[in-house]
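**Student:** Prediction below, plus the sequence it came from.
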Amino acid sequence: MKAVPLSIAAWSGLRRRALLLLGSALVVAGASAQPVAPEAPKKVLRYAFRIAETGFDPAQVIDLYSRIVISNIFEAPLEFEFMAEPARLRPNTLAAMPQVSEDHTTFTLQLRPGQYFADDKAFGGQRRELTAQDYVYALKRHYDPRWKSPQLYLLENAKILGLSELRKQAIDRKQPFDYDREVAGLKALDRYTFRIQLAEPSPRFLYELADASLSGAVAREVVEAYGDEIMAHPVGTGPFKLVSWQRSNRIVLERNAGWREVRYEEHPPAGNARLTAIARQLQGRRLPMVDRVEIAIVEENQPRWLSYLAGSFDLLEELPPEYADLAIPNNQLAPHLARKGMAMVRYPRADASLSYFNMEHPVIGGILPRQVALRRAMSLALNVEEEIRLVRGGQAVPAQSPIAPMTWGYDPAYKSEMGDHDPARAKALLDLYGYRDVDGDGWREQPDGQPLEIEYATQPDQQSRKLIELWEKNMREVGIRMRFKTAKWPENLKAARAGQLMMWGVGWSATRPDGDTFLALGYVGNKGSANLARFDLPAFNRLYERQRTLPDGPERAAEMARARDLMVVYVPYKIHLHRIFTDLAQPWLIGYHRNIFVRDFWKYVDIDPVKQSEAVR
């Protein structure tokens, strides 16, 4: 190509443009050379679970710690207000409180549009909106035999029309559960509205709709994408999402960037200066306030306590009882902790610590007088006051019945044999019903002369070891030989649900402010789930079913009391105590409060990352 000479004017124009471009480049270079403002440090909430999780699928879990994680990932239609006393429900994903028929059998729920699941590859790169059908699907999953839902009893007790029949059909025909078949009791009426119809009145059914581990929305395409691996792939509409999980070791969640806009708007009870100050400080802040939650599994109390003191944890949930005298002498925060700016939050738990007897076991079970006498004797021989003093650090009160404080139906004036320690009476009962030391070796035999040996399942942590030492000591005093079988907690839970353990000690916590939660431990329809004792007494079953349909009032209270008395008399459980928890919070953890019916408290707290990092250094 022949070169064309440039005119002076053209050359001058090019030169000016080149200088302009060079000047712009210098400006950009100068700008990039300026110091860049550092990113705000991430706010990370760090604490420990004292028992390992089992997984994160609402249809497959029942343990407390898995349900805590689930409640921060998935969302139920309703939620409990964080600061309300007494407990009070409010809409969560709903536009308003449900419409409830006068007879408490029909519940109509309408969602707010514009709510989305966290991003996941199961959605094929599309943003996935929450719809009414997701709640229909989530509730149906508990009826699918494939998932063996341990919480199915809560829905079957409520008798949602048509779903139990659909489940039976799948079992009888050995076919997959038909999610596409519409049933009368559970229908999506349009994109954002669904209706639940029950076969009988359920005045407290709304509580089931405030438990994300039971009624949290689940997307069908996620379950179908992950199949049997769904326990490790929870995808919900809640404020957090799972980003890392090392089973029984470490759980990490991060803020769900696509969560809808929710502001801190809490109403503390009048006269509570601490909660009033928290609400005033945080009111109007967008939730969640922390970016990340890191949970370690620390089963032993000493490393959990020492890690908290070292600043590695921001929260010590359930102060280990052996450190109560150090941390909270006379139930007041120790001066050396107060000087560091730590906070103490002390609250009664709506729970019961109990040991169950497998009622189907030929040695420990049954309802014949001699079988009841053996369980009564063991219950009387156990020294619960000593357990509270030596094992629980004084952080509990003796139980008189299964129904716990903070729930409807609890009677603080009720006194029963369940709370007694009386070795003399225990020995007399054993003698009377033929449990005697026949061969003179110091241990009693069964009435038929066979050896009497009780096997108690336990865990390898320090508190469990102390508990079985107490059991062994107290039973030796009345001539009952015990041996102990140790396994990890999730393994014991699996065996317990299958009816394979003779005895095991667990805690049972209420998710709602109602005593039905504890009577459910004895109902025949709950065998293998709540009813680990596999108790089946027709008189109790009738009372339980009756109280369930009654509104709160004197008639229901009377039926609950009769059912409670039968559990005390037949002793399918030794109810030990009701715990009092003390949590400790570091000075950089802002807004910490515990409502025992709110598991998703992470979104309500804040972290001062500067103070946190200084403490770690």
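**Tutor:** Thanks, I have it.
**Student:** Please make it C-alpha for all contacts and neighbour counts, starting now.
**Tutor:** OK.
**Student:** for the stretch 401-550 of the chain, what spans make up the strands?
**Tutor:** Secondary structure of the stretch 401-550 of the chain (DSSP state E, counting those that start in this stretch): strands at 453-458, 481-486, 503-509.
**Student:** Endpoints of stretch 429-447, how far apart?
**Tutor:** Stretch 429-447 has an end-to-end distance of 12 Å (criterion: Cα to Cα, to the nearest Å).
**Student:** List the buried residues in it.
**Tutor:** By neighbour count on 16 or more other Cα atoms under 10 Å, the buried set for stretch 429-447 is 429-430, 433-438, 443-447.
**Student:** burial measure for Leu155, as a count.
**Tutor:** Residues contacting Leu155 under the criterion other Cα atoms under 10 Å number 20.
**Student:** Other residues contacting the helix or strand where it lies?
**Tutor:** When elements are assigned from DSSP states H and E, Leu155 belongs to helix 152-158. Outside helix 152-158, the residues that touch it by Cα atoms under 8 Å, 6 or more residues apart in numbering are 142-143, 164, 198-200, 202, 205, 208, 525-526, 529-530.
**Student:** circling back to that earlier point, got JSON lines for the buried residues of stretch 429-447, with distance to Ile590 too?
**Tutor:** Formatted as JSON lines, the buried residues of stretch 429-447 follow (distance: Cα to Cα, whole Å):
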{"residue": "Leu429", "distance to Ile590": "55"}
{"residue": "Leu430", "distance to Ile590": "55"}
{"residue": "Tyr433", "distance to Ile590": "59"}
{"residue": "Gly434", "distance to Ile590": "61"}
{"residue": "Tyr435", "distance to Ile590": "58"}
{"residue": "Arg436", "distance to Ile590": "60"}
{"residue": "Asp437", "distance to Ile590": "60"}
{"residue": "Val438", "distance to Ile590": "64"}
{"residue": "Trp443", "distance to Ile590": "56"}
{"residue": "Arg444", "distance to Ile590": "57"}
{"residue": "Glu445", "distance to Ile590": "59"}
{"residue": "Gln446", "distance to Ile590": "58"}
{"residue": "Pro447", "distance to Ile590": "61"}
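**Student:** second one coming, line it up with the first:
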Amino acid sequence: MPIRRHAAAFLFPLLCLGPALAQPPQAGAPKQEKVLRMFLSTSETGLDPAVASDNATLSLLENLFDPLLRYDYLARPARLRPNTAAAMPEVSPDGLSYTFRIRPGVYFTPDPAFKGVKREVTAADYVYSLKRLYDPAIKSPWAYMFEGKIAGDEALRRRFGQDVPVAGLQALDRYTLRIRLAAPDNNFLFYLATPATGVVAREVIEAYPGQAGNHPVGTGPFMVGDWKRSDRIVLLANPYSSAVFQATPGDDPEDRAIAAALDGKRLPRVDRVEVKIAEEFQGRMLGFLNAEYDYLEQIPESMTDMVVRDGKLKPELAARGIVLSRFPVLQTYYMWMNMNDPVVGGYGKDKVALRRAISLSYNNAEDIALLKKGFAIKAESPLPPNVLGYDPAYRSPVPYDPRLANALLDRHGYTRRDPDGFRRTPDDKPLTLVMHSEATVSGRLRDELWRKCLNAIGLRVAFKSDKKTEIIKASRLGTVQMFESNWIADFPDGDNFYQLLYGPNAGRANYSRFNLPAYNERYEQARRLSDGPERQKLYFEMNQLIHAYNPWVPLTHVLSGDLRHPWLKNYKRHPVEFTTWRYLDVDVVERARSLRAK
């Protein structure tokens, strides 16, 4: 599965925008350039939509390349709308065939590969771009979304080649694309809104063999200007951009104001975006507070006290016009346990009791208050709010109850104790839980909370700290016993979360290696259904099985604390897309006035 979703303990990318000191315009002076300055929390990789899967790079790619569809900026819950497609596709009654009309007049940004010709996007370009995901030479982490799903794609899997015909992937004419599936897939259109499906030109890919990520040529609202790897990248407004703002605002007055300000206007609204790589939490926060950046998404847990007091923005910051908003990220924190591990794994009653006791010991109120600083809600199931299939009335049958946890362990044979008071196994062997954790400040704080919770029910725990990337590698190999992770939605549907516990996904997204036939059967039934009462019933039953066997301890859903300066206009956090750069505007006069008064 893509690295993005394994960025479990990586914080959701902190993208900040920031100005250089501006002067108010003089009469007759040329128009001031509008610049957004921001940072990414980790370095980017190659800018190839078929290959990249880390948050930082995806944030850039969605501004450089165009998929057929995008998410409506203002619609909640999240909803798709046409992008380079002229309209939403025509779907056949059997749900297998999707016909797209490509919008004429969409052009790639200039590149020598086009030999001076202004190159228009065609349906054949999307055929080429989707086929690239199957190319074994590039090992796309996004291939799983399409492999075995497009009718006839086994031809590509047998012998890859761009000229190999695929029955389910055809350009009927210059502007008409038809995709036919092997079986209905209710989430298929969501796949066509991911950065991975952004259109590329064959001439460019072939002009730079193996180096496409170093030569990003797309059709998005921005194009690459200056690029110093792992340090700084400048995006320039694409002069060929034909994107025009359209959205569906709800009743929120702020949404309606954004819609009124942008209605019918060409995108993007700024002239350039200057992005720096800033990996340190403190530098990001201080940069924002010093007015170097226009906004900051997801205040680091360890720095909440710098800006928040009693759950509110500090008065001195509010006086500067800074705005704090809480945003329910499509993200679930959970602690998974390896079902194949000899200590915590297995489906016998004693092992189920051990995992249930671990779940009962978790003090989520303390986690939210002390570690998340109030910026989270309790996770009752794998699904966060605003995901299709989420049931706001569902409550976990496994509460925080250390007394019940102790009684459960006593009942199932964990009664003998070491001289230091920790429990032994039912066959009287030493019992030590091993939980992996990140070697960070927040990782150590989480370790201490888990130590406190587990020690309270007589369980000894040892922590093994490592880099996140190394923990993920070990998790794929099945050598991690327990780990606190998180998942951010690829698309806003419950299937994207419940597949994390589907047996055939063991060793990929399913790190717990949970493989229960009753769960697998319900998951397979549910994924064939659209959102509705029938699927909701299956989700309820799947939740009950998760709580019965406890391969997971659902922890929290993050409420991101987002900060923005008053001169930033049209800002609204989107639940799925990484950035909102194309919609943002900067009032350079207000920025200059605010900085003088600072």
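**Tutor:** That came through, no problem. These figures come from a predicted structure and were not determined experimentally.
**Student:** After superposition, what's the TM-score here?
**Tutor:** Once superposed, the chains reach a TM-score of 0.86 (TM-score structural alignment, normalised by the length of structure 2), with 571 aligned residues with a Cα RMSD of 3.1 Å.
**Student:** Which of the contacts of helix 152-158 of structure 1 fall in helices?
**Tutor:** Of the contacts of helix 152-158 of structure 1, the ones assigned to helices by DSSP state H are Ser164.
**Student:** Please spell out the ChimeraX selection for the buried subset of the contacts of helix 152-158 of structure 1.
**Tutor:** For the buried members of the contacts of helix 152-158 of structure 1, the matching ChimeraX selection, counting by 16+ other Cα under 10 Å, is:
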select :142,143,164,198,200,202,205,208,525,526,529,530
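**Student:** can you tell me which of the contacts of helix 152-158 of structure 1 lies nearest to Met406 of structure 1?
**Tutor:** The closest of the contacts of helix 152-158 of structure 1 to Met406 of structure 1 turns out to be Glu208 (Cα to Cα; 17.6 Å).
**Student:** Show me what that closest one aligns to in structure 2.
**Tutor:** Alignment note: Glu208 of structure 1 maps to Tyr191 in structure 2; criterion TM-score structural alignment.
**Student:** Spit out the contact partners of that match.
**Tutor:** Contacts of Tyr191 of structure 2 by Cα under 8 Å, 6+ apart are Met145, Thr197, Phe491.
**Student:** Just send the strands of the stretch 401-550 of structure 1 back as TSV, with distance to Met342 of structure 1 and mean neighbour count too.
**Tutor:** Shown next, in TSV, are the strands of the stretch 401-550 of structure 1 (distance: least, Cα to Cα, whole Å; neighbours: other Cα atoms under 10 Å):
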stretch	distance to Met342 of structure 1	mean neighbour count
strand 453-458	34	18
strand 481-486	36	16
strand 503-509	27	20
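**Student:** Out of those strands, the one nearest Lys340 of structure 1 is which?
**Tutor:** Checking the strands of the stretch 401-550 of structure 1 against Lys340 of structure 1 by Cα to Cα gives strand 503-509 as the closest, at 32.2 Å.
**Student:** Please tell me which residues of structure 2 the closest one aligns onto.
**Tutor:** Strand 503-509 of structure 1 maps onto residues 482-488 of structure 2, going by TM-score structural alignment.
**Student:** Can you classify Lys241 of structure 1 by secondary structure?
**Tutor:** Assigned by DSSP: H, G, I helix; E, B strand; the rest coil, the conformation of Lys241 of structure 1 is strand.
**Student:** Wait, it touches Asn256, no?
**Tutor:** Yes - with contact defined as Cα atoms under 8 Å, Lys241 of structure 1 counts as touching Asn256 (5.7 Å).
**Student:** Common neighbours of the two, please.
**Tutor:** Ala118.
**Student:** Who has more neighbours out of the two?
**Tutor:** More crowded of Lys241 of structure 1 and Asn256, by other Cα under 10 Å: Lys241, with 27 against 21.
**Student:** what sits against Arg260 of structure 1?
**Tutor:** Neighbouring residues of Arg260 of structure 1 by Cα under 8 Å, 6+ apart: Gly114, Gln115, Tyr116.
**Student:** what do we get in structure 2 for it?
**Tutor:** With TM-score structural alignment as the criterion, Arg260 of structure 1 lines up with Ser241 in structure 2.
**Student:** For its match, identify the helix or strand it belongs to.
**Tutor:** Per DSSP H and E, there is no helix or strand for Ser241 of structure 2.
**Student:** and the gap between the most centrally placed residue in structure 1 and Pro320 of structure 1?
**Tutor:** With distances taken as Cα atoms, centre = their mean, Leu64 lies nearest the centre of structure 1, 3.3 Å away. Taking Cα to Cα as the measure, Leu64 of structure 1 falls 18 Å from Pro320 of structure 1.
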